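Undergrad: Sequence and predicted structure below; questions after.
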Amino acid sequence: MHITPPIAFLLLATLGLNACVSSIKPETKQLDFYDFGLQSNENRVSFDLPIEQLSATDAIQHSNIRYRLNDKNPAQVFGYTESRWSTLPAELLRQKIVNAPSNNTSCNVKLQIAAFDQVFDSASSSHGVVQLQAGLIDRRSRKQLASTLLSAQSTAQSADARGGVAALNAASTQALQQAADWAKQTSQSFSECQTSTLP
């Protein structure tokens, strides 16, 4: 089939335009990664009892920075699309802990992060909430002697991921301090937790 010059020109122009369009990639926003920064002595928490385990529920132990809208549906969980944790929440809390030596008691502490969310009460007001499930464990019998749910919160200074991270940093320190105080006080009620000669 013979193609006249005008038609050939149009075909070439169309092919060239398609090639240009296919070479254009959509602009992608670079993710922002957050942690709790370099820890100072003020942000570190000392435990009198050894920490046997620090974990988080599966819904929390990932890199998404979660938030909730209390004024709309407090049961619905959202995640910031352009912001992520640089490490897992359990590791963020672990970096705050000064652990006790393990040879002076037969009682250990187990901690699990049950909540780790920025909670919005309105479009401009939010706070970070950290909940810890704490348990006191007899290292010999593996029996759980006591347990409790601890909760701490801190006001966010800005209604975004940056403000939420700073609020969760402060709230996690408070929650860990509550756990340390609870473990120390509760262990005094159990003979299993008194000084021992365990290796």
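TA: Arrived safely, thanks for sending.
Undergrad: use CA for all of it now, contacts and neighbours both
TA: Noted.
Undergrad: residues near the residue nearest to residue 177 when sequence neighbours are not counted, how many?
TA: In this structure, residue 177 finds its nearest non-sequential neighbour in residue 45, 6.0 Å apart by CA to CA, 6 or more residues apart in numbering. Neighbourhood size, residue 45 [other CA atoms under 10 Å]: 21.
Undergrad: okay, pairing it with this:
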Amino acid sequence: MKTILIVLVFILSGCSVTTPTVTDYRIDPDVTISNKSTNSQKRSIKVMPIFVNTSLATNNMRYRIGEYKEYAFTQSAWSESPNRAIANKLVNILEASNLFHGVYGYKSSKKGDLVLEFSLNEFIQSFNELQNSSSVTLNISYNLIERKTRKLIASKIITKTMQTDSLDAQGGVKALNSILAQTLEETVDWLGENSQ
């Protein structure tokens, strides 16, 4: 009888343990794009899958302390992995920009006249060693290629940093969305200049 009672207490105490909830954050930059052309160009573009390191291909939200230490937030996560969210947002923005006759995501069977390859090299919140200061960094690189000839038309690297308003995941998300919006606006301008 004592054994059954001990097992019952153990089971009930295990059930009463609560795990903290995880907050999912969206990558949803507020991008302002005016129509760059009143008439769509004759060329179309295909946005290839984004190249990222493994940590940016999951929903884990990572942060850095000092130069070398990197961790994952335990109570915060991305609602969609950065590589997918940013690639989808770029396709949507290019469609809205009216720069191209057609804009195709990597899943499309259409090939496009131009191909946009890009790599997300860094997208992270960083704290100093004392953890009393926080900033975010975004680094992205592009190659614009003519599909038929495989000729490189232009390449660009964009790096941006910004201090966060608060020393938590929410402050990091807000700053990352802000510099991503700036980056995507700059990307559209660059494509407009180089896709004629």
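TA: Thanks, I have the structure now. Given the structure is predicted, the values throughout are model-derived calculations rather than measurements.
Undergrad: Surely the residue nearest to residue 177 of structure 1 and residue 98 touch.
TA: Yes - Residue 45 of structure 1 is in contact with residue 98 according to CA atoms under 8 Å; the separation is 5.8 Å.
Undergrad: center of structure 2, which residue is that?
TA: Nearest to the mean C-alpha position of structure 2, by CA atoms, centre = their mean, lies residue 82 at 3.3 Å.
Undergrad: Map it across to structure 1 for me.
TA: Under the alignment defined by TM-score structural alignment, residue 82 of structure 2 is paired with residue 89 of structure 1.
Undergrad: ranges for the strands of structure 2?
TA: Taking DSSP state E as the test, the strands found in structure 2 are 23-25, 44-47, 51-52, 60-65, 69-78, 102-104, 114-127, 134-146, 152-163.
Undergrad: quick one: the fifth one to structure 1 mean distance?
TA: Strand 69-78 of structure 2, aligned to structure 1 and superposed, deviates on average by 1.3 Å (mean CA distance after the TM-score superposition for structure 1).
Undergrad: got it, and the longest one?
TA: For strand 114-127 of structure 2, the mean distance to aligned residues of structure 1 following superposition is 1.7 Å (mean CA distance after the TM-score superposition for structure 1).
Undergrad: Show me what that strand is in contact with.
TA: 43-53, 56, 62-66, 83, 133-147, 172, 176 (CA atoms under 8 Å, 6 or more residues apart in numbering).
Undergrad: Next: the fourth one.
TA: Judged by CA under 8 Å, 6+ apart, the contacts made with strand 60-65 of structure 2 from elsewhere in the structure are 55, 70-73, 76-78, 81, 124-129, 131.
Undergrad: Give the aligned range of that strand in structure 1.
TA: Mapping strand 60-65 of structure 2 onto structure 1 (TM-score structural alignment) gives residues 64-69.
Undergrad: With that, I have no additional questions.
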